[in-house]
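Q: Just to be clear, the model below is a prediction. Sequence and coordinates:
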Amino acid sequence: MQLLRPQHWKDYELIDSGDYEKLERFGKYIIRRPEPQAVWRKSLPEKEWEDAADATFKKEKGKTSQDGNDKGVWVQKNGMPDQWFINYQYKEMKLRFRLGLTSFKHVGVFPEQSENWDFIYDTVRSLNVSEPKVLNLFAYTGGASIAAKSAGADVTHVDSVKQVITWSRENMDASDLHDIRWIVEDALKFCRREVKRGKKYNGIILDPPAYGRGPDGEKWILEENIAEIMSLC
């Protein structure tokens, strides 16, 4: 199987995958973590995986979060930091992300979203509006938000987790951007209120999880709530 990284992203590479794992390079560090969709066999021998990985995620048996993510710990080699930065560039868009080893195997960025960042950037730039208003729901660490801001949008970023909002601000600052509007709230509740206010946006971005919790304990269940939130949008 031939593995292709995004051709213009020098700081990311999918080195190998298979047997329910993936081996990736983020900047100068290589990490090994579970990937339930990698049902095929690995291309590289186990010894190469062991030698290459600077950090390996070890699942704790029976430990998962409510959204199904594995919970565990990272085993790090000497010199592997808990946090580091990577860059992403597309045309005039220059983004910088702070990465970190979390207890749910994530590092703060989903590499497959890079195609969406490019699309968002191009779309915002193509709008015949001086400062398009863009709403990013379930916004996580803000890759889409800073892509839209980089293109000149007036961005409202909504996520239910305060710590994730803080992480997003770090990415904005690292990318030399400013003035994103941060909202810590349940996305569905926020949309209901915006509709009542008659608020309108030139673009809405949403990538909802299968399951989530709002800051006040609100439940988000994709199959139960997706129709309403799409209608509100």
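A: Ah, there it is. These numbers come from a predicted model, not from an experiment.

Q: CA atoms for contacts and neighbours, from now on please.
A: Will do.

Q: tally of neighbours for P81?
A: Using other CA atoms under 10 Å, P81 has 14 other residues around it.

Q: which one's the longest strand in this protein?
A: strand 55-64 (DSSP state E).

Q: and the helix or strand following it, what does it pack onto?
A: Per DSSP states H and E, the first helix or strand lying C-terminal to strand 55-64 is strand 70-76. Judged by 3 or more CA pairs under 8 Å, 6 or more residues apart in numbering; DSSP states H and E, strand 70-76 is in contact with strand 55-64.

Q: and the strand it packs on, what does it pack onto?
A: If you count contacts as 3+ CA pairs under 8 Å, 6+ apart, strand 55-64 packs onto strand 29-34, strand 70-76.

Q: Quick check: buried residues in the shortest one?
A: Buried residues in strand 29-34, defined by neighbour count with 16 or more other CA atoms under 10 Å: 29-34.

Q: after that strand comes which helix or strand?
A: Following strand 29-34 in sequence, per DSSP H and E, is helix 46-52.

Q: same deal with the longest one?
A: Stepping forward along the backbone from strand 70-76, the first helix or strand reached (DSSP H and E) is strand 83-90.

Q: quick one, that next one and strand 29-34 angle?
A: Interaxial angle, strand 83-90 versus strand 29-34 (axes from the mean of the first three to the mean of the last three CA atoms, to 10 degrees): 100 degrees.

Q: can you pull the contacts of the residue nearest to Y12 when sequence neighbours are not counted?
A: Among residues not flanking Y12 along the chain, F26 sits closest, at 4.8 Å (CA to CA, 6 or more residues apart in numbering). Going by CA atoms under 8 Å, 6 or more residues apart in numbering, F26 touches 11-13, 86.

Q: Neighbour-wise, which one of those residues leads?
A: Most neighbours among the contacts of F26, by other CA under 10 Å: Y12, with 21 neighbours.

Q: any idea how far that one lies from G27?
A: 6 Å (CA to CA, to the nearest Å).

Q: Next: G79.
A: Distance, G79 to G27, using CA to CA: 14 Å.

Q: Among the two, which residue is more densely surrounded?
A: Counted by other CA under 10 Å, G79 and G27 do not tie: G27 has more neighbours, with 16 against 8.

Q: Cross-check the contact I'm expecting between the more buried one and D11.
A: Yes - using CA atoms under 8 Å, G27 is in contact with D11, at 4.4 Å.

Q: take the one below as the second:
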Amino acid sequence: MQLITPAPWSSYELIDSGDFYKLERFGDFVLARPEPQAIWDKSLSDDEWERRAHAIFRRDRQSPERGDWQTTPDMRDPWFVTFQQSGLNLKFKLALTTFKHVGLFPEQADNWAYLHRAIQSMDTERPKVLNLFAYTGGASLAARQAGADVTHVDAVKPIISWARENMDHSELDNIRWVVDDAVKFVRREGRRGNRYNGIILDPPAYGRGPDGEKWVLEEHLNDLLKACADLLDRDNFFFIINLYSLGFSSLILDNLMRQTFGEVPNAEWGELFMDDTYQKRLPLGVFYRFASVPLSAGVTAGLD
């Protein structure tokens, strides 16, 4: 089991965390938003958080998910950040949404670097990569920039449009966009006999497909993994799955993956985390990944 954090990048900083919130800098702007795993105390005072933040997310008392942003006059919405490392040069549009998200999950930067190395190492001229629950396309852009043919699947059409904008801003092209339920798409690809060199999954805890299909992580993940196993190329391959769901242990994911794929080569699994500037480690998901060739790991922390 590993604890992995992305290499520092100039457009993002986790400043502080605690009292179920996190204080982050995305480019030129500092945001305060809920973080259910930050159960410890803040290191900075509430007044300091208020002074630094350009935008603070306030939950709607009638909804556990939705809310509104309290912003300063100089807060821009949308705005842009860049990611320039690990052989990648990407540009993302960020925006303040009613679900607290901004269109980017910075902890995924290590997975972007991993899939870039995997694609570059393949003995295949144009590897085929499938990105499921692909959101605004960070992994899709990284895979495309590495030289892959990318199929990007998400159930929400406006999110697909956002991802397409990110592709344009990153000066990329020819990503295949699919608005569909991930489970249905994978099963259909299996019946067609299609295969992919790389598969990426970052499923939510709960969700709805474009036709109202219900997704519940604990109920559907096992079957989805089995269907994905049928799509993965047998010779040149990589697989990445990331889960962010409270109480979902990396041991559960390890059991699922070993049962589905058997003894895979070069497996890595554990937790992704971010250090805030006061050395508090904020867990941000469990992951499992493997590839047909050895790939150097990201920044790994010991289990001390």
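A: Looks like it arrived, so ask away. Note that the coordinates shown come from a computational prediction; the quantities given were computed from them, not determined experimentally.

Q: Can you calculate the TM-score here?
A: The pair, once superposed, lands on a TM-score of 0.94 when counted by TM-score structural alignment, normalised by the length of structure 1; 224 aligned residues with a CA RMSD of 1.1 Å.

Q: Which residue range of structure 2 does stretch 212-225 of structure 1 align onto?
A: Mapped onto structure 2 using TM-score structural alignment, stretch 212-225 of structure 1 covers residues 207-220.

Q: oh sorry, the question was meant for stretch 88-96 of structure 1
A: Stretch 88-96 of structure 1 lines up with residues 83-91 of structure 2 when matched by TM-score structural alignment.

Q: buried set for that stretch?
A: 83, 88, 90-91.

Q: Give me the contact list for it.
A: Contacts for stretch 83-91 of structure 2 (CA under 8 Å, 6+ apart): 9-11, 80-82, 113, 116, 141-142, 145-146, 166, 169-170.

Q: Show the end-to-end separation of that stretch, please.
A: 6 Å.

Q: Also stretch 16-25 of structure 1?
A: Using CA to CA, one end of stretch 16-25 of structure 1 lies 10 Å from the other.

Q: Can you check which residues contact both of G27 and D11 of structure 1?
A: Residues touching both G27 of structure 1 and D11 (CA under 8 Å, 6+ apart): 86-87.

Q: Helices of structure 2, residue ranges please.
A: Ranges of helices within structure 2 are 46-52, 109-120, 138-145, 157-169, 182-192, 217-231, 250-261, based on DSSP state H.

Q: For those helices, state which one has the densest average packing.
A: Compared across those, helix 138-145 shows the largest average neighbour count, a mean of 27 (mean count of other CA atoms under 10 Å).

Q: contacting residues for the residue lying closest to E60 of structure 1 once chain neighbours are set aside?
A: Of all residues not flanking E60 of structure 1 in the chain, G72 sits nearest, at 4.8 Å (CA to CA, 6+ apart). G72 of structure 1 makes contact with 57-60, 63, 103-105, according to CA under 8 Å, 6+ apart.

Q: and which of the residues you listed is nearest to D186 of structure 1?
A: Of all these, D186 of structure 1 sits closest to F104, with 21.1 Å by CA to CA.

Q: Excluding chain neighbours, what is closest to L188 of structure 1?
A: Using CA to CA, 6+ apart, the closest residue to L188 of structure 1 is I229 (6.0 Å).

Q: What's the separation between the aligned residue in structure 1 for N166 of structure 2 and F97 of structure 1?
A: Residue pairing (TM-score structural alignment): N166 of structure 2 is matched to N171 of structure 1. Taking CA to CA as the measure, N171 of structure 1 falls 5 Å from F97 of structure 1.

Q: In structure 2, which strand is the longest?
A: The longest strand of structure 2 (DSSP E) is strand 281-291.

Q: Which part of structure 1 matches that one?
A: Alignment note (TM-score structural alignment): strand 281-291 of structure 2 is unmatched in structure 1.

Q: For that strand, buried residues please.
A: So, applying 16+ other CA under 10 Å, buried residues of strand 281-291 of structure 2: 282-291.

Q: Now the two most distant members of those.
A: L282 and A291, at 26.9 Å, using CA to CA across the buried residues of strand 281-291 of structure 2.

Q: what stretch of structure 1 does stretch 140-153 of structure 2 fall on?
A: The alignment of stretch 140-153 of structure 2 onto structure 1 (TM-score structural alignment) covers residues 145-158.

Q: What sits closest to E165 of structure 2 if chain neighbours are left out?
A: Setting aside the residues directly before and after it, E165 of structure 2 is nearest to K93 in space (CA to CA, 6+ apart), at 7.6 Å.

Q: Enumerate every residue touching the one you found.
A: Taking CA under 8 Å, 6+ apart, one finds 78-81, 103, 162, 165-166 in contact with K93 of structure 2.

Q: Go again with 10 Å.
A: Each residue near K93 of structure 2 by CA atoms under 10 Å, 6 or more residues apart in numbering is listed here: 77-82, 102-104, 136, 162-163, 165-167, 169-170.

Q: how about the helices and strands packed on strand 55-64 of structure 1 in a markdown table, adding distance to Y20 of structure 1?
A: A markdown table is the format used below for those (distance: least, CA to CA, whole Å):
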| stretch | distance to Y20 of structure 1 |
| --- | --- |
| strand 29-34 | 6 |
| strand 70-76 | 13 |
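
Q: Of all the ones you listed, which one is nearest E46 of structure 1?
A: Per CA to CA, nearest to E46 of structure 1 of those: strand 29-34, 11.5 Å.

Q: and that closest one, how far from structure 2 on average?
A: Here the mean offset of strand 29-34 of structure 1 against structure 2 after fitting is 0.5 Å, by mean CA distance after the TM-score superposition for structure 1.

Q: Could you find the counterpart of G67 of structure 2 in structure 1?
A: Mapped onto structure 1 by TM-score structural alignment, G67 of structure 2 lines up with G72.

Q: State the distance from its match to A53 of structure 1.
A: On the measure of CA to CA, G72 of structure 1 and A53 of structure 1 end up 17 Å apart.
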